[in-house]
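Undergrad: below is the structure, and that's it, no one-letter string:
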């Protein structure tokens, strides 16, 4: 079926947000989607530091993202916003890399006081890249056990996450149907 790109903004290989993103990928694969995981860790640090958009790594990420039918972007909350390394990556991707794509934003954080980081930090930059933002998912660190196959241990958050993922899948299907009817 359609390809979904999952973009992780976590600089840590075994972070809570990374584990939740992998879990969402597993759920999407159960729905017969092909899923490509992309991480800021896949980009050489010198590329991000210098803002070099014309490297093989950046071209590959741009191609995978543009070819995807939907994109999930996740990050832990750092200083009230998404990770700086994610910002560095988003800054060097093409301006319309998310054009006409459903985008599901996800953030993980240590307290409810950072809940609005998804609204005031992550969603605006995704909209600037021409993505169609869904409501999004915010999960507290205390609601995640990164040792488990399903890392979301709070049942209410798990159900809300699945509901948002369902909306995301519906939009991907609608976008596919619309694109098919135009050709």
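TA: Cool, the structure landed. The structure presented is a predicted model; accordingly, all values stated were derived computationally and were not measured. Numbering: from 1, shown residues only.

Undergrad: when you work out contacts or count neighbours from here on, use the C-alpha atoms and nothing else.
TA: Noted.

Undergrad: name the single longest helix found in the chain.
TA: When the chain is parsed with DSSP state H, its longest helix is helix 155-182.

Undergrad: may I see the buried residues of that one?
TA: For helix 155-182, the neighbour count (16 or more other Cα atoms under 10 Å) marks 157, 158, 161, 164, 165, 167, 168, 169, 171, 172, 173, 175 as buried.

Undergrad: also stretch 109-119?
TA: For stretch 109-119, burial by neighbour count (16+ other Cα under 10 Å) applies to 109, 114, 115, 117, 118.

Undergrad: mind listing the strands for the chain?
TA: Listed in chain order, the strands of the chain (DSSP state E) span 3-8, 34-39, 70-76, 102-109, 132-133, 137-140.

Undergrad: what lies in contact with the third one?
TA: Read it as strand 70-76. Contact with strand 70-76 is made by 3-10, 16-18, 21, 65, 82-83, 86, 98, 101-109, 168, 172, as judged by Cα atoms under 8 Å, 6 or more residues apart in numbering.

Undergrad: one more structure, for comparison:
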């Protein structure tokens, strides 16, 4: 099966975005695909800020993207765009680092007013890096993801039925495209 890199651009360890990522990851893995997650905020800040292309952490993160058949780019929306920490990492990817990859954007924001942030802020940058094949993205608002406080160390989330359905459709489309590519390449 295929390998999907998930790039999380959230600067917050308890972000509702994590609930979306976890749900998508489980759906993808249930179809037999492998996932590798890059949590950008976990990369050394000095490497990101000083654009250290050759640092071991950046080289490893870029290897994960290079070896992936598809890339999910996930971010909360701040001021009508993806996060600065995600941008700092995207700037360290090779110029054509997304060429030939399927891309699925997953965004979450406080309001529907930023629904087009995927199309107007993310896709142009990714297109300049060779991304040509996008599956339907998912934009969710905060109220569709609830944090569950059950006393455990790990933050858990509950997603609304509509959001679950949209994520399932995105994963199905990603799976179908990956299977079609695999059959074509045999």
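TA: Alright, I've got the coordinates. As the structure is a computational prediction, the values presented were derived from the model and not from experiment.

Undergrad: what's the TM-score here?
TA: With the length set by TM-score structural alignment, normalised by the length of structure 1, the two chains reach a TM-score of 0.92; 179 aligned residues with a Cα RMSD of 1.5 Å.

Undergrad: OK, contacts around residue 85 of structure 2?
TA: 9, 10, 11, 40, 41, 48.

Undergrad: who wins for neighbours among the residues you listed?
TA: Using other Cα atoms under 10 Å as the neighbour test, these are led by residue 9, with 27 neighbours.

Undergrad: show me what contacts it?
TA: Contacts of residue 9 of structure 2 by Cα under 8 Å, 6+ apart are 39, 40, 41, 73, 74, 75, 76, 82, 83, 85, 86.

Undergrad: what's around the first one, how many residues?
TA: Read that as residue 39 of structure 2. By other Cα under 10 Å, 17 other residues sit near residue 39 of structure 2.

Undergrad: excluding its backbone neighbours, what's nearest the aligned partner of it in structure 1?
TA: Residue 39 of structure 2 maps onto residue 39 in structure 1 when the alignment is built from TM-score structural alignment. In this structure, residue 39 of structure 1 finds its nearest non-sequential neighbour in residue 8, 4.7 Å apart by Cα to Cα, 6 or more residues apart in numbering.

Undergrad: same question for residue 12 of structure 2.
TA: Nearest non-adjacent residue to residue 12 of structure 2, counting by Cα to Cα, 6+ apart: residue 41, 8.0 Å away.

Undergrad: so the one you found touches residue 10, yeah?
TA: Yes - counting by Cα atoms under 8 Å, residue 10 is a contact partner of residue 41 of structure 2 at 6.9 Å.

Undergrad: tell me who's in contact with the residue nearest to residue 118 of structure 1 when sequence neighbours are not counted.
TA: Nearest non-adjacent residue to residue 118 of structure 1, counting by Cα to Cα, 6+ apart: residue 107, 6.5 Å away. With contact set as Cα under 8 Å, 6+ apart, residue 107 of structure 1 has these partners: 17, 74, 75, 76, 77, 82, 118, 137, 138, 139.

Undergrad: apply 10 Å and report the result again.
TA: 9, 16-17, 20-21, 73-77, 81-83, 114-118, 122, 136-141 (Cα atoms under 10 Å, 6 or more residues apart in numbering).

Undergrad: isn't the match of residue 39 of structure 2 up against residue 13?
TA: Yes - using Cα atoms under 10 Å, residue 39 of structure 1 is in contact with residue 13, at 9.1 Å.

Undergrad: centroid-nearest residue for structure 1?
TA: Nearest to the mean C-alpha position of structure 1, by Cα atoms, centre = their mean, lies residue 73 at 1.3 Å.

Undergrad: quick revisit: how near is the residue nearest to residue 39 of structure 1 to residue 181 of structure 1?
TA: Distance, residue 8 of structure 1 to residue 181 of structure 1, using Cα to Cα, to the nearest Å: 32 Å.

Undergrad: re earlier: what's the angle from the longest helix of structure 1 to strand 70-76?
TA: Calculated by axes from the mean of the first three to the mean of the last three Cα atoms, to 10 degrees, helix 155-182 of structure 1 forms an angle of 150 degrees with strand 70-76.

Undergrad: what sits closest to residue 112 of structure 1 if chain neighbours are left out?
TA: Distances taken as Cα to Cα, 6+ apart put residue 140 closest to residue 112 of structure 1, at 7.2 Å, once the chain neighbours are dropped.

Undergrad: map the one you found onto structure 2.
TA: By TM-score structural alignment, residue 140 of structure 1 lines up with residue 141 in structure 2.
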